[in-house]
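[1] model the structure of this input:
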Amino acid sequence: MISIIVVDDHPVVRDGIRSMLAGVADFEVVAEAGDGVAAVDLAAAHDPDVVVIDLRMPGGGGVDAIRAMRRRGLRARVLVLTTYDTDSDTVAAIEAGATGYLLKDAPSSQLFDAVRATAAGESVLSPAVAARLLSHVRSPQRTAQLSAREREVLVLVARGTSNKLIARELFVSEATVKTHLSHVYEKLGVTDRAAAVATAYDLGILG
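    Reported below is the predicted structural model:
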């Protein structure tokens, strides 16, 4: 039996989701909430397998609730069920610790499968959200964060140029080159020159 908490600020929507889930033999809806703050308290009290939660709710949104559950070390896995599929929503929710992300226009069978997969710790993304996240990872958003000078340094690093020679070519100090590199590492999420170059090729920064 998979225990579930349903969180949505619209009572009619929440009742509909609860009724759908309660009608499935291996599901048990143990509680429901109208905002993220209440959701965290209920998750602590009931220790459910899955929290099915909306994102944008007055009095406490879904992303903040997910972060709070993770901070408190709660066992529950989170399935986001929402109408929002913008980059800011999807990426924030996944980074906060959501196991799954489904849109409310999904058929009930997909919701049931998503709840089971989430309970098992499997990542679940609706096709539209998966495509958006993949686009986010591959898009120039991370590329655009690099300054023109940081890109120049990265190009020279890719050619195997030492910091000393980069400094000479760009008419800056070695300390400045190291500063630019540290910024590049941070923005690309890497820790060394080789990883920076590999990631840059992956993202299309280096052709």
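[2] rest of the way, CA atoms for contacts and neighbours
    OK.
[3] what residues does the host helix or strand of L133 touch?
    Element membership for L133, per DSSP states H and E: helix 127-138. Helix 127-138 is contacted by residues D85, T86, D87, T90, V91, Y101, L102, D202, L203 when judged by C-alpha atoms under 8 Å, 6 or more residues apart in numbering.
[4] how about the helix or strand following that helix: buried residues?
    Using DSSP H and E, the helix or strand that follows helix 127-138 in sequence is helix 141-144. Using 16 or more other C-alpha atoms under 10 Å as the test for burial, helix 141-144 gives R142, T143.
[5] and this one, so I can compare the two:
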Amino acid sequence: MILGVVTIAVVDDDPLVRRTVAGYFAGRPGLDLVAEAAAPEALDAAGRAADVILLDLYYRHRARVDAVAGLAASAQVLVMSAHAEDRDVLAALDAGAMGYLLKEARPEVFTDAVRQVAAGERYFSAALYGIVLREQRVRPAPEPLTVREWELLRHRAQGKTDQQAARAMGIQPGTAGTMLKRIRRKVGLATKSELVKWTLERE
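    Predicted coordinates for the structure are as follows:
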């Protein structure tokens, strides 16, 4: 985020939906649409560097949970969809999405959701809260972290990048990234910033 302006990318294979959603942000103070694309793979550098990526979960009638995981490594992902299947909502959240928004929502709901997600807070359409709460009630106790996982968290909490932490631990950066994803799943946090805060609270 630069000077309080939230940059946004919209990904949807329907051009009409893209134009409609893009129009929600036109002229809104503090919000800047920087990219539109039909698929995650088509996003340009500006789109991938956006603060928030609004992603249609269904591409050619198939849920693209893998796309959520890929984009969530560098941006806050807000899934938007016309559907709300329990398994897809939960899979998207497990993959790192910060929220799930139904496309039928009003324009002001879209803008509020983007601001909230950009601030590191989760957002769900009201109709989806029941799904999320049910999952939280039945989800088993988190698996404990290993010694190496705690070591990686401490490096990240000290302000080191994934590459710097990996070098200090004698592992590949890709391995560190995989470890962080596994840690986020274990503790139920979606972003690296949440993970750093969580670590500092326990030091």
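[6] which residues in the second structure does stretch 156-176 of the first structure align to?
    Per TM-score structural alignment, stretch 156-176 of the first structure has no counterpart in the second structure.
[7] tell me the contacts of V124 of the first structure?
    T99, G100, Y101, L102, A114, A117, T118.
[8] sitting in helices, which of the contacts of helix 127-138 of the first structure do you find?
    Judged by DSSP state H, the subset of the contacts of helix 127-138 of the first structure located in helices is D87, T90, V91, D202, L203.
[9] of the residues you listed - the most surrounded one?
    T90 (26 neighbours; other C-alpha atoms under 10 Å).
[10] which of the contacts of helix 127-138 of the first structure sit farthest apart?
    The span of the contacts of helix 127-138 of the first structure, defined through C-alpha to C-alpha, is set by L102 and D202 at 27.7 Å.
[11] and the gap between the closest residue to L125 of the first structure other than its chain neighbours and L170 of the first structure?
    Sequence neighbours aside, Y101 is the residue nearest to L125 of the first structure in space, at 4.9 Å (criterion: C-alpha to C-alpha, 6 or more residues apart in numbering). Noted for Y101 of the first structure: a distance of 46 Å to L170 of the first structure, by C-alpha to C-alpha, to the nearest Å.
[12] who has more neighbours, these two?
    Neighbour count, other C-alpha under 10 Å: between Y101 of the first structure and L170, Y101 has more, with 28 against 13.
[13] so that one sits against R77, correct?
    No - Y101 of the first structure is not in contact with R77 according to C-alpha atoms under 8 Å; the separation is 11.5 Å.
[14] can you tell me what A22 of the second structure aligns to in the first structure?
    Using TM-score structural alignment, A22 of the second structure sits opposite R18 in the first structure.
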